[in-house]
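>>> Predicted coordinates and the sequence they were generated for:
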Amino acid sequence: MSVETTPLRRPAPRRRTPSDRLCDALAALGDHKGQVLTHSERAWASITFAGTRHAFAILFAGDEAVAAGERFVAELPEYEFAIPGQLVADASVVEVEHRMVPRPRLLVRCELLLLEDA
């Protein structure tokens, strides 16, 4: 009696979305020292453009991370993002909470507007 076997296939790799790429870019901008606490995404459109608005809360904990977070805050508004098919039309820091006790931490809330690049 013969049994037919089918070779196992690896699942197709998950396609990286613009949101995934944005998260990667923000992690790199923060020297991979920040922890994303919250991330929300909602559709956005005007008469001529369509895209998504993203809101993040990112925690930088510890001396080294706080220094990276301070650089993140300074560089975000002018940072040149490279996200295929997308244009970052606006990137702003909307709130920064800095604490030193019991250990240094920096909480950054930022918002970004991604537009579909035609």
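Sure, I can see it.
>>> from here on, contacts and neighbour counts on C-alpha atoms
Fine.
>>> so what does the helix or strand hosting residue 69 touch, helix or strand wise?
Using DSSP states H and E, the element containing residue 69 is helix 63-75. Contacts defined by 3 or more CA pairs under 8 Å, 6 or more residues apart in numbering; DSSP states H and E place helix 63-75 against strand 50-61, strand 105-116.
>>> Nearest to residue 28, out of the ones you listed?
Closest of the helices and strands packed on helix 63-75 to residue 28 is strand 50-61, at 12.8 Å (criterion: CA to CA).
>>> Not counting stretch 105-118 itself, show me its contacts.
With contacts defined as CA atoms under 8 Å, 6 or more residues apart in numbering, stretch 105-118 is touched by 49-63, 65-66, 69, 73, 85-99.
>>> Next one for the comparison:
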Amino acid sequence: MMRGPDAMALLQRALQGSADAAGLILAIGEATSIDWASATFTGARHLLRVTLPDEPASHAWLAGLADAELFMPGHLLADCAVVAVEHAAGTLAARIEALSVEER
């Protein structure tokens, strides 16, 4: 039986779709996931490094990620935070930490 994409792939697609909808060019670089579980949920913690053009729309998109509703079939995005932003040569490099949980 073939399984669908993992939570990291779904998160990357959701971020890309959200950036596309905002008219932004998003490049996803380093991306890692670590399995996570509590007494009632299973999921994964994600760390991604993304780059965007250094423009007001990019700043607004990053600022809105914590409240964004990103579609990840079979998973819920429980938390999403921009934990670091660097400016260099007309680009923003941001580090994003997220927590996804599997829907049951």
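Yep, it's here. These numbers come from a predicted model, not from an experiment.
>>> follow-up on the earlier one: and residue 20 of the first structure, which of the helices and strands packed on helix 63-75 of the first structure is closest to it?
strand 50-61 (11.6 Å).
>>> which of the contacts of stretch 105-118 of the first structure count as buried?
For the contacts of stretch 105-118 of the first structure, burial is judged from neighbour counts taken by 16 or more other CA atoms under 10 Å, and it is met by 51-61, 65-66, 69, 73, 86-88, 91-93, 96.
>>> Compute the distance between the aligned partner of residue 58 of the second structure in the first structure and residue 77 of the first structure, please.
Aligning on TM-score structural alignment places residue 58 of the second structure opposite residue 69 in the first structure. According to CA to CA, to the nearest Å, residue 69 of the first structure and residue 77 of the first structure sit 13 Å apart.
>>> cool, and residue 99 of the first structure?
Noted for residue 99 of the first structure: a distance of 23 Å to residue 77 of the first structure, by CA to CA.
>>> which strand of the first structure spans the most residues?
Longest strand in the first structure by number of residues (criterion: DSSP state E): strand 86-99.
>>> Which strands and helices lie in contact with that strand?
Using 3+ CA pairs under 8 Å, 6+ apart: strand 86-99 of the first structure touches strand 105-116.
>>> Average offset of the strand it packs on relative to the second structure?
Strand 105-116 of the first structure differs from its equivalent in the second structure by a mean of 0.5 Å after superposition (mean CA distance after the TM-score superposition for the first structure).
>>> which residues touch residue 26 of the second structure?
Each residue near residue 26 of the second structure by CA under 8 Å, 6+ apart is listed here: 16, 19-20, 50-52.
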